[in-house]
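Novice: no letters, just coordinates:
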C-alpha cells in the first residue's frame, strides 16, 4: 500500500518537474509566438492562434487530471 503511494508520489513529482520544464519552454516559445502574432495582420490568423493556444492549455489540464 505504502509502496504504491510512494510510486504515485514519485511519478507525480516527475510529472510536476516535466511540467515545469515544459512551461519554461512554453513561455519562451509563447513570447516569440506572440511577437509573430502581433506582426501577423490577418484576423483569421489571430483567431487560429488563440484557438490553438486555448486547446493547448485545455489539453495540458486534461493530461494533468488523467495523470493524477
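Specialist: Received it, and whenever you're ready, just let me know what you need. This one's a predicted model, so the numbers in the text were calculated from it and none came from an experiment. Numbers count the residues shown, from 1 in each chain.
Novice: from now on I want contacts and neighbour counts done on CA atoms only, so please keep to that.
Specialist: Fine.
Novice: count of residues packed around residue 48?
Specialist: For residue 48, the neighbour count with other CA atoms under 10 Å is 10.
Novice: one more: residue 12?
Specialist: 15.
Novice: now it: how far from residue 20?
Specialist: Distance of residue 12 to residue 20, computed by CA to CA, to the nearest Å: 12 Å.
Novice: residue 50 too?
Specialist: 22 Å.
Novice: what's the answer for residue 51, then?
Specialist: 23 Å.
Novice: and residue 31, which of the three is it?
Specialist: Secondary structure for residue 31, judged by DSSP: H, G, I helix; E, B strand; the rest coil, is helix.
Novice: structure B:
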C-alpha cells in the first residue's frame, strides 16, 4: 500500500523520473518495486543502502577462575 501512495504522490507532483533507495530487510522488495514500476514512473536506479557490520560482534572474554 505504501508503494501505491508513493507513486500517486509522485504523479500528482509531476515527477516522472525517480531513484529508489531501499534500506532494511524487507520480505516483499520485488513486489514493491514492481508496483512502482507499473505505475508509469521511470525508475532510473535502485540502490540498497542497508548498513552492514564491518567486523561483526565482539567475542566474549574467557572466564577466569
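Specialist: Cool, the structure landed. Remember, it's a predicted structure, so these values are computed and weren't measured experimentally.
Novice: what TM-score do the two superposed chains give?
Specialist: For these two chains in superposition, a TM-score of 0.31 is obtained (TM-score structural alignment, normalised by the length of the second structure); 34 aligned residues with a CA RMSD of 2.9 Å.
Novice: now residue 21 of the second structure: which helix or strand?
Specialist: Taking DSSP states H and E as the criterion, residue 21 of the second structure maps to strand 17-22.
Novice: flag every buried residue along that strand.
Specialist: Using 16 or more other CA atoms under 10 Å as the test for burial, strand 17-22 of the second structure gives no buried residues.
Novice: residue 27 of the first structure: what secondary structure?
Specialist: Going by three-state DSSP: residue 27 of the first structure is helix.
Novice: which ones are touching it?
Specialist: The contact partners of residue 27 of the first structure, by CA atoms under 8 Å, 6 or more residues apart in numbering, come to none.
Novice: and it, how far from residue 20 of the first structure?
Specialist: Taking CA to CA, one finds residue 27 of the first structure at 10 Å from residue 20 of the first structure.
Novice: wait, doesn't residue 18 of the second structure sit right on residue 42?
Specialist: Yes - Residue 18 of the second structure lies in contact with residue 42 (CA atoms under 8 Å); the separation is 6.3 Å.
Novice: now do the strands in the second structure.
Specialist: For the second structure, applying DSSP state E gives strands covering 17-22, 42-48.
Novice: angle of the shortest one against strand 42-48?
Specialist: Between the axes of strand 17-22 of the second structure and strand 42-48, defined by axes from the mean of the first three to the mean of the last three CA atoms, to 10 degrees, the angle is 20 degrees.
Novice: which strands or helices does strand 17-22 of the second structure pack on?
Specialist: Packing contacts for strand 17-22 of the second structure, counted by 3 or more CA pairs under 8 Å, 6 or more residues apart in numbering; DSSP states H and E, involve strand 42-48.
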